[in-house]
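Peer 1: pasted the sequence and its predicted model underneath.
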Amino acid sequence: MNAAQKAGGQAFEEAGLRPSDVDFAELYAPCTIVEVLVSEALGFAPRGAGARFAAEGRTSLGGDIPLSTSGGLTSRGHPAYVTPLYNLLEACEQLMHGAGDRQVEDAAIGLATAELGNYNAALVHILERVS
């Protein structure tokens, strides 16, 4: 998860933001443990607390930091090569307030990640709603 932590740190620095400024995140996480680890690497949960945050509902829709509001990679079948595009699509739908039942209330800043080889490399994009 070093790549996610490094890419996330760089993205936050370039955007002039902190993890607490983000309204939602669409994470590249093909399984539960990866979502937990990436949420910690990006600073949405303290190290070692990602699973507890999820169990407490803090990463659910309506929680402190909704993660993977689309349902995650496996809910879309995790198609090869295009999965990161789905993460960006979900982020855009959230920011345009067109996500329907998945909508994060007043979403203005979102984050989307992509990875290569179990987070040996990572991309982190921070997007902002522009009215």
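Peer 2: In hand now; what should we look at? Computed from a prediction, not measured in an experiment: that's the story for all the values here.

Peer 1: when you work out contacts or count neighbours from here on, use the C-alpha atoms and nothing else.
Peer 2: Noted.

Peer 1: wait, a helix at residue 34?
Peer 2: Yes - according to DSSP: H, G, I helix; E, B strand; the rest coil, residue 34 belongs to a helix.

Peer 1: surely residue 25 touches residue 124?
Peer 2: No - in this structure, residue 25 is not within contact of residue 124 by CA atoms under 8 Å, at 10.1 Å.

Peer 1: ok, second structure coming up, stack it against the first:
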Amino acid sequence: HRAVVGMSGGVYALIGMHVADVVMNWHQKRYRKAILAVLIFLFVVDMVNAYVISSQCASHAAHFGGYCSGIMVGILLGVNLVVTKLERRLRAITLVVAVTLAVFCLVMGTRWPPQNLWEAIGSCEVVVGCGR
């Protein structure tokens, strides 16, 4: 674990909200292809930046989490000009996924010891050293 400083996760959330807006209002958007081209360009530039200038200080998990939460918030709370049956289903699925992820994150955040998904150290081993 490491401290994350900055607002890049929030910036990715805003990009995700734009993606959700384009998806939910594709047929109602006037400049949808231009907006999509800009979003794809941002994605490509970001991927090149991540591979070429691979920095140990960047939190890719914060970027990915911000992007995913932005898409989900955009689908759930964004303005939808014409609501179709498919979009209602997409909103329902997104709500289930968002609640599931929120509960999962709360459970993972309240576990002792703080660990990521791939660490196999139990709390007994950390607190009293019973596994040694």
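Peer 2: The structure has been received and is ready for your questions. Bear in mind that the values here come from a model prediction, so they are computed numbers and not experimental data.

Peer 1: what's the TM-score here?
Peer 2: Put the two chains on top of each other and the TM-score (TM-score structural alignment, normalised by the length of the first structure) is 0.23; 58 aligned residues with a CA RMSD of 5.4 Å.

Peer 1: higher neighbour count, residue 25 and residue 124 of the first structure?
Peer 2: Neighbours were counted for residue 25 of the first structure and for residue 124 using other CA atoms under 10 Å; residue 25 has more, 29 against 23.

Peer 1: which helices and strands does the host helix or strand of that one pack with?
Peer 2: Assigned by DSSP states H and E, residue 25 of the first structure falls within strand 24-26. The criterion is 3 or more CA pairs under 8 Å, 6 or more residues apart in numbering; DSSP states H and E, and the helices and strands that strand 24-26 of the first structure contacts are helix 83-95, strand 109-116.

Peer 1: which of those sits closest to residue 53 of the first structure?
Peer 2: Nearest of those to residue 53 of the first structure, taken as CA to CA: strand 109-116 at 18.0 Å.

Peer 1: which parts of the helix with the most length in the second structure are buried?
Peer 2: The longest helix of the second structure (DSSP state H) is helix 85-110. Using 16 or more other CA atoms under 10 Å as the test for burial, helix 85-110 of the second structure gives 87, 90-91, 94-95, 98.

Peer 1: which pair of those residues spans the longest distance?
Peer 2: In terms of CA to CA, these reach their longest pairwise distance at 87 and 98, which sit 15.9 Å apart.

Peer 1: before we move on, back to that, I'd like the helices and strands packed on strand 24-26 of the first structure as a markdown table, with distance to residue 2 of the first structure and mean neighbour count appended.
Peer 2: Listed next are those as a markdown table, based on distance: least, CA to CA, whole Å; neighbours: other CA atoms under 10 Å:
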| stretch | distance to residue 2 of the first structure | mean neighbour count |
| --- | --- | --- |
| helix 83-95 | 19 | 21 |
| strand 109-116 | 11 | 21 |
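
Peer 1: residue 7 of the first structure is nearest to which of those?
Peer 2: Of all those, strand 109-116 sits nearest to residue 7 of the first structure, with 9.3 Å by CA to CA.

Peer 1: got the angle for the closest one vs helix 83-95?
Peer 2: 180 degrees (axes from the mean of the first three to the mean of the last three CA atoms, to 10 degrees).

Peer 1: for strand 109-116 of the first structure, packing partners?
Peer 2: strand 24-26, helix 83-95, strand 121-128.

Peer 1: helices of the second structure, residue ranges please.
Peer 2: In the second structure, the helices defined using DSSP H lie at 8-24, 32-52, 60-77, 85-110, 123-127.

Peer 1: now the shortest one: buried residues?
Peer 2: It stands for helix 123-127 of the second structure. For helix 123-127 of the second structure, by 16+ other CA under 10 Å, it's residue 123.

Peer 1: just give me the neighbour total for residue 22 of the second structure.
Peer 2: 22.
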